[in-house]
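>>> Sharing a model prediction with you, sequence too.
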Amino acid sequence: MNASAQESTMFQKPRPRASTVVGALILMGGLLLTADYANAQAVYPTPAAAADALQQALATYDKDALRKVLGADYKQFIPIGTIDMDDVYAFLAAYAKHHEIVDDGKGTAHLQAGDEGWTLPVPIEQGAAGWHFNIRQAHDEVALRRIGRNELAAIQTVLAIGDAQRDFAKAKGETVYARRFISHPGKQDGLYWPAADGAPESPLGELASTMDPNAPPDEAYHGYRYRILTAQGSDAPGGARNYLEDDAMRGGYAVIAWPAKYGQTGVMTFIGGSDGKVYQRNFGPQTASEAARVRRYDPDPGWQRVPDSQIANE
């Protein structure tokens, strides 16, 4: 299962069959099952037993079991409601194929599943009573994985925009590129226009509708915002020049992608141009204002090139 499965939502448990009422029996026995006890997180004799309990809870769609296994805060990690079932099946298949416990010898262990060593971001920790999942310790790791996934998606999107620009020029039959993501109404002057009978399909498709540079962070495509650049600087191949000629973008194309919320949806800012390369830079907490000042594709020494090997592996 890939890292994104950790933040997927959990599917609804099927409605249970009617069962006998045990409350009266408990009271008759003079026992009071408190809410704290009922919701207490389970501990296990070994990390492997904890891992097996998690696998069983997922395999049986049992949210009560998940609460027992992961603790009362489990919904922050696996919120019930809209899980992608493929993620669950992928994890269960990987677990069945191969799984192992990696113990650091200091009271913390991690579950690895599948042949590629995918690691569950929730550590299994040893306490006085036994081993348990520490979901609070998973928050930082989940956030880091989310950022990494968003950044990889941003790199691929920058490249996809380049492909779309070349398709746009090919469709026009001349060297001219789109200055905007969304076409003006009734026109085909952007990378996206509504589908219509007899009309060519737009190069970027509906993906372009998610690239509003002013979109709220929770609506930004994989946590990133995008803007088309209409010029390049002296550090770009061929030197400084304006791409615009007679109000048409003929001299090249470029794009910038920056995190909608620095440190939460992403860290690195990316630029890519008609040379097919992608560069990255960490502008820090001032990313939004710094990205707004980038008006040209100019990969000066402050930018680091994203290795081709990293791009090819995605």
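That came in fine, so what should we check first?
>>> all contacts plus neighbour counts: C-alpha atoms, from now on.
Fine.
>>> Report the buried residues of stretch 24-41.
Buried residues in stretch 24-41, counted by 16 or more other Cα atoms under 10 Å: Gln41.
>>> Could you tell me the end-to-end distance of that stretch?
24 Å (Cα to Cα, to the nearest Å).
>>> Distance from that stretch to the middle of the chain?
41 Å (Cα atoms, centre = their mean, to the nearest Å).
>>> Could you do stretch 304-314 as well?
18 Å.
>>> Could you do stretch 216-227 as well?
11 Å.
>>> for stretch 273-286, same thing?
With Cα atoms, centre = their mean, you get 19 Å for stretch 273-286.
>>> Identify each of the helices in the stretch 201-314 of the chain and give its residue range.
287-293, 308-312 (DSSP state H, counting those that start in this stretch).
>>> Could you say which of the ones you listed is packed most deeply?
helix 287-293 (a mean of 14; mean count of other Cα atoms under 10 Å).
>>> returning to that earlier point: let me have the helices of the stretch 201-314 of the chain in TSV, extended by distance to Val158.
Converted to TSV, the helices of the stretch 201-314 of the chain look like this (distance: least, Cα to Cα, whole Å):
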stretch	distance to Val158
helix 287-293	15
helix 308-312	11
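>>> do you know which of those helices lies nearest Met211?
Nearest to Met211 among these is helix 287-293; the distance by Cα to Cα comes to 14.8 Å.
>>> from the chain's centre, how far out does that closest one sit?
The answer for helix 287-293 is 22 Å, by Cα atoms, centre = their mean.
>>> hang on, isn't Thr119 packed against Gln112?
Yes. Between Thr119 and Gln112 there is a contact under Cα atoms under 8 Å: 4.4 Å.
>>> List the neighbours of stretch 91-103 that are in contact with it.
Stretch 91-103 has contacts (Cα atoms under 8 Å, 6 or more residues apart in numbering) with 1, 47-48, 55, 58-59, 109-115.
>>> Included below, for side-by-side comparison, is a second structure:
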Amino acid sequence: MIRFFRENQQLLIRRMVMHTANLKLERVERFWFFWLPLMSAVALLLTVMVWVRVSVAQETAQPTYASAEQATQALYEAVQNDNEQRILQILGGRKELASSGDELEDKTERKQFAAKYQEMHRLVWQDDGSMVLYVGAENWPFPVPLISEKAKWRFDADAARQELFFRRIGENESVAIHTCHALAGAIVNNHRESTSDDEITQYALNLVNAPAVNTRRTPADPFYGYYFRKVSDDSEVADGAVVFVAYPAQYRSSGVMTFVITSDNVVFEKDLGPNTARLAKAISKVTPDLSWQLAE
């Protein structure tokens, strides 16, 4: 009897042990059943993310070239094909070097560069060991120099940022002044259509024929980094009064000075500061005061 009881007791203990083991095994199986697919998915996602990052890094990495000539040829081909992404890559991923933000201006500048490059181009050594690309018969210097590192050439984007910034502002302001004079000329010619295919002349004619824009609205699109606002219609304009206002789309980025053109074809300029857009929209058809200077 005792032996039978002991055997039953031992059997019961074994069953309890086996039951406990089965419960643990079942819990483990449940754990892996529910969590293994999720862990696998997370691992796969992490792998994909790493792969994407590596791929993007490889795609956006600035290319280097065996010679400065190869680098300039690659840039020319990208510009000729109007491939902004490739231009951006060649110039070190600096958006401000590849685009002004004005699509019309970008296309015009790229066409001009490609034409000048075909006309003539040469590389000139600088005192610091870099090289500068000159294009066209006028020997226009490309603002991004080339440098050599470990026998590989690339465009030095860091050195070009400030140079290009000042150039772009100067060019935009020059175009703005010419456009102001073209606007006055279009008014004198009584809005007659011009046979000229000059970009500035055509833009001025279209703007003169448009209705005046009130002080609460911003003109639709910038022209070479500047907004042009028609202040009043011709019949309302007194001698020497403001007819158009030209102000930078982005102050200290696309331009600095604000320009006004009067009815007698005189252009004045003034730095309106950080609140340029608001102040320029408030300019009415009054004669400019002494705080405005003649634009050169």
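That came through, no problem. Since the structure is predicted, the reported quantities are computational estimates derived from the model, not experimental observations.
>>> Any chance you could compute the TM-score here?
In this superposition the chains share a TM-score of 0.57, using TM-score structural alignment, normalised by the length of the second structure; 222 aligned residues with a Cα RMSD of 4.1 Å.
>>> quick revisit: now restrict the contacts of stretch 91-103 of the first structure to buried residues only.
Here, 16+ other Cα under 10 Å leaves 1, 47-48, 55, 58, 109-114 buried among those.
>>> From these, which land in helices?
47-48, 55, 58 (DSSP state H).
>>> okay but Ser274 of the first structure is in contact with Tyr253, surely?
Yes. Under the criterion of Cα under 8 Å, Ser274 of the first structure makes contact with Tyr253 at 5.5 Å.
>>> any common contacting residues for those two?
Joint contacts of Ser274 of the first structure and Tyr253 (Cα under 8 Å, 6+ apart) are Gly162.
>>> More neighbours: these two, which one.
Comparing Ser274 of the first structure with Tyr253 by other Cα atoms under 10 Å, the one with more neighbours is Tyr253, at 28 against 19.
>>> Could I get the contacting residues of the more buried one?
162, 165, 177, 228-231, 243, 273-274.
>>> same deal with Asn242 of the first structure?
230-232, 251.
>>> Pipe those into TSV and attach neighbour count and distance to Pro216 of the first structure per row.
Output for the contacts of Asn242 of the first structure, formatted as TSV (neighbours: other Cα atoms under 10 Å; distance: Cα to Cα, whole Å):
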residue	neighbour count	distance to Pro216 of the first structure
Thr230	24	24
Ala231	22	27
Gln232	24	28
Gly251	17	32
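>>> helices and strands around the lengthiest strand in the second structure, which ones?
Secondary structure of the second structure read by DSSP state E shows that its longest strand is strand 242-248. Applying 3 or more Cα pairs under 8 Å, 6 or more residues apart in numbering; DSSP states H and E, one finds that strand 242-248 of the second structure makes contact with helix 157-188, strand 226-230, strand 258-262, helix 276-281.
>>> Single out the most deeply packed of the ones you listed.
strand 258-262 (a mean of 28).
>>> what's the mean gap between it and the aligned bit of the first structure?
With mean Cα distance after the TM-score superposition for the first structure, strand 258-262 of the second structure departs from the first structure by a mean of 1.8 Å once superposed.
>>> Report the aligned residue range of the first structure for that strand.
Aligned by TM-score structural alignment, strand 258-262 of the second structure falls on residues 269-273 of the first structure.
>>> Now do the helices in the stretch 1-150 of the first structure.
Counting by DSSP H, counting those that start in this stretch, one finds helices in the stretch 1-150 of the first structure at the ranges 23-28, 35-38, 47-59, 63-70, 74-77, 85-97, 138-172.
>>> is it possible to export these to a markdown table including distance to Val294 of the first structure?
Below are these laid out as a markdown table (distance: least, Cα to Cα, whole Å):
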| stretch | distance to Val294 of the first structure |
| --- | --- |
| helix 23-28 | 66 |
| helix 35-38 | 54 |
| helix 47-59 | 46 |
| helix 63-70 | 45 |
| helix 74-77 | 37 |
| helix 85-97 | 38 |
| helix 138-172 | 15 |
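>>> between these, which one is nearest to Leu191 of the first structure?
Using Cα to Cα, the nearest of those to Leu191 of the first structure is helix 138-172, at 6.7 Å.
>>> what inclination does the closest one have with respect to strand 254-259?
160 degrees (axes from the mean of the first three to the mean of the last three Cα atoms, to 10 degrees).
>>> Quick check: what element follows helix 138-172 of the first structure along the chain?
As assigned by DSSP states H and E, the chain's next helix or strand after helix 138-172 of the first structure is strand 180-182.
>>> Show me what Lys116 of the second structure lines up with in the first structure.
Under TM-score structural alignment, Lys116 of the second structure pairs with Ala94 in the first structure.
>>> Skip the chain neighbours and tell me the closest residue to Tyr279 of the first structure.
Excluding the flanking residues, the one nearest Tyr279 of the first structure by Cα to Cα, 6 or more residues apart in numbering is Arg305, at 4.2 Å.
>>> just Leu183 of the second structure next, same as before
Closest to Leu183 of the second structure by Cα to Cα, 6+ apart is Ala204, at 4.9 Å.
>>> If anything else comes up later, I'll come back, but that's it for now.
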